[in-house]
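> Sequence plus the predicted model coming up.
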Amino acid sequence: MTILVTGAAGFIGAYTCQALAARGERVVGLDNYNDYYDPQLKRDRVAALCPQVDIRALDITDREGLAALFDELQPTRVIHLAAQAGVRYSLENPHAYVESNLAGFVNMLELCRHRGAQHLVYASSSSVYGDSATPPFSEEQRVDQPRSLYAATKAANELMAHTYAQLYGLHATGLRFFTVYGPWGRPDMAPLLFSRAVLAGRSIDVFNDGHMRRDFTHVSDIVAGILGALSHPSGEATPHQLFNLGNHTPVELEHFIDVIASAAGRPAQKIYKPMQPGDMVQTMADTTRAKAAFGYEPRTPIEVGLPPVVAWCRDYFGAGA
């Protein structure tokens, strides 16, 4: 019984492959190693976290290649993490999101449907909540007022998965991730951007004049949620289900920066700027549903999770990088 993980060289994907391999699962990954950020970081990440996992170089928009892989592996379960990431990048390169997050997602749905996959677990995002939700964000709240194209594509994924579940009985679980961080993270996200800047003595752009709160969630807690959801597929009556995976404890951005500065052993130089288009002022996950379904319980506060990120940045990029 093979588990296929897409986006396997990505931040969450590599940790997920590591966890699956550690518990003895037969896991195969795929990744297109695109240049949204340095592909060498992805290769180094795989070498460090899951070198024993077979990861194929393949793009989810390649219908023929993807079909051939499904025919070869016959995966019984699929963890679909591959996507074009980033809120701000979607303002500049919208077609990348349409191709990967919409066309690529349809390819995955079609193959899971026609090749008989028992369970599809896919990545959604807290960004789907947009302007319409009130913290704490719960899965029952509306998600029809996104603030970015990225968020719109993730909300569309949820609708598409729901449709396939209703029409074809495809068991699918969508996971709304809340600001994931940890060593080997994405270099375009605040934890690494801030850590590298503080280590190098560079200034940090702090948007919305610092009045931001984020539900920062350690990657170990996210992976625990992915594996929990994978082990608890939806029932026949409701073949599609959605869960928040977050730390359910929003953190003030100023405090987040202070923890990084303390771990780096030097002060943060801040430049306050107005709100950026597409950003959300606050995120906060209601994780009641995930806890009831598979015992999800995040365990890592930023005071524990951030110092290893700073240390990893120092080791990988160097103190002046």
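Noted; the coordinates are in hand.
> CA atoms for contacts and neighbours, from now on please.
Will do.
> which stretches of the stretch 1-150 of the chain form helices?
Applying DSSP state H, counting those that start in this stretch to the stretch 1-150 of the chain gives helices spanning 11-22, 39-49, 63-73, 89-92, 94-97, 104-114, 149-168.
> so which of the ones you listed comes closest to residue 266?
Using Cα to Cα as the measure, helix 39-49 is the one of those that comes nearest residue 266, at 25.9 Å.
> same for the closest one, what does it pack against?
Using 3 or more Cα pairs under 8 Å, 6 or more residues apart in numbering; DSSP states H and E as the contact test, the elements touching helix 39-49 are helix 11-22.
> adding another structure so you can compare the two:
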Amino acid sequence: MKTYCVTGGAGFIGSHLCEQLLAQGHRVVNIDNFNDVYDYKTKIRNILNSTRSDFPFTYSGDKDGDLAMLQAVVESDGYRLVVADIRSMDELEAVFASERIDAVIHLAAMAGVRPSIEDPLLYEDVNVKGTLHILEVMRKHGVRKWLCASSSSVYGNNRKVPFSEEDVVDYSISPYAATKKACEVLGHTYHHLHHIDTIMLRFFTVYGERQRPDLAIHKFAGMLDKDEELTMYGDGSSRRDYTYIGDIIAGILGALSYVERMENLYEVVNLGTNRTITLRDLITSLEQEFGKRALIRTLPNQPGDVEQTYADVSKANQLFGYNPQTDFAEGIHKFVTWYRGNRHG
């Protein structure tokens, strides 16, 4: 049994990762600050599901009280929930001083392109400073293996497709993308100076069960379900490489195994599908699942939004056998099935 620290382990991707690590018999230390980007109860449900807790959790309406109760409910030999902020070195130090951590999977971040334009200082504080704190506490405590979540947004409006890890990514078009590029540079710096073996994982538009409620597929599903008007930015021709959560988790676990086997390692790796779907086709797929036509309001493209994302995944395949299995129609069906069984409010 190994001990893995997962930052952001109460979120969409993090909770699925924790669930799989626990299923493999490992110990998981989940650091999450339960910020107010969306309802904290969503993350509580994620944790109860990922730890397979059947405790009949009753929400008091007091966030601090609910989180204290959650910690008590899920605490076990295999799982520890730490409510902490990666911007606090004291809080991180307390965790790393009390655990013998074998590797870190760093997923915690302020996510989203459009909000980063409105509050770039917050994004710099969490994504860059917070990541630097993680690297510093790893250095201090001798943890030399980590994975870090980057993003397809670092490619900007790259004209060459599919996007390769060898492409130049110096032309970010949002503060969010710029912070993710900065994290890649910090990762290389700590690899060079302190011999921390590193894989930076560029995720391409992840979707599926437990997807964050602020993301397009989840928002569109809710609007369709309630017969509300969907807002479509642009003419619907923008394209995304949508990656199902099960494939992303398989990729993370493959990368984790690889970084643990290798020495003197720094790699940047795409995790996508090598396929693209237009925004219009995404809406059509949801219409088919719900059996109704969407009411669509069209608005101009938003600043910071890229025209397309499209992953070359050959490097991930070569390094650790990454081979996404879920086609878009199947993934959307799984998501909608989950959504229908998990409506809240």
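Received it, and whenever you're ready, just let me know what you need. Quick caveat, the model's predicted, so the values are computed rather than measured.
> Pick the most deeply packed of the helices of the stretch 1-150 of the first structure.
Mean neighbour count (mean count of other Cα atoms under 10 Å) peaks for helix 11-22 among the helices of the stretch 1-150 of the first structure, with a mean of 22.
> Show me what it is packed against.
Here helix 11-22 of the first structure touches strand 2-6, strand 26-31, helix 39-49, helix 219-230, going by 3+ Cα pairs under 8 Å, 6+ apart.
> which residues in the second structure does the helix or strand just after the longest one match up with?
To tie it back to what came earlier, the one meant is helix 219-230 of the first structure. The C-terminal neighbour of helix 219-230 of the first structure among helices and strands, as given by DSSP states H and E, is strand 240-245. Counting by TM-score structural alignment, strand 240-245 of the first structure falls onto residues 266-271 of the second structure.
> how close does the matching stretch sit to the first structure?
Between stretch 266-271 of the second structure and its aligned partner residues in the first structure, the average distance after superposition works out to 0.6 Å, using mean Cα distance after the TM-score superposition for the first structure.
> which other residues reach that stretch?
Residues outside stretch 266-271 of the second structure that contact it (Cα atoms under 8 Å, 6 or more residues apart in numbering): 152, 164-165, 184, 188, 191, 197-204, 243, 248, 251, 311-313, 315-316.
> contacting residues around stretch 91-98 of the first structure?
For stretch 91-98 of the first structure, contacts defined as Cα under 8 Å, 6+ apart pick out 83, 84, 90, 148, 149, 150, 153.
> Turn those residues into CSV, including distance to residue 30 of the first structure.
Formatted as CSV, the contacts of stretch 91-98 of the first structure follow (distance: Cα to Cα, whole Å):
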residue, distance to residue 30 of the first structure
83, 12
84, 14
90, 23
148, 27
149, 25
150, 22
153, 21
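> now the helices and strands packed on helix 11-22 of the first structure as CSV including distance to residue 245 of the first structure?
What follows is these, written out as CSV (distance: least, Cα to Cα, whole Å):
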stretch, distance to residue 245 of the first structure
strand 2-6, 18
strand 26-31, 22
helix 39-49, 22
helix 219-230, 6
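> closest to residue 78 of the first structure out of those?
Using Cα to Cα and comparing those, the one that lies nearest residue 78 of the first structure is strand 2-6, at 4.8 Å.
> thinking residue 50 of the second structure is in contact with residue 12, fair?
No: the pair residue 50 of the second structure and residue 12 does not pass the contact test of Cα atoms under 8 Å, sitting 10.4 Å apart.
> Could you list the buried residues of stretch 294-302 of the second structure?
By neighbour count with 16 or more other Cα atoms under 10 Å, stretch 294-302 of the second structure contains the buried residues residue 294.
> Once you drop chain neighbours, what's closest to residue 20 of the first structure?
Counting by Cα to Cα, 6 or more residues apart in numbering, residue 27 is the residue found nearest to residue 20 of the first structure once chain neighbours are left out, at 6.9 Å.
> Pull the contacting residues for that neighbour.
Counting by Cα under 8 Å, 6+ apart, residue 27 of the first structure touches 2, 3, 4, 5, 17, 20, 21, 53, 54.
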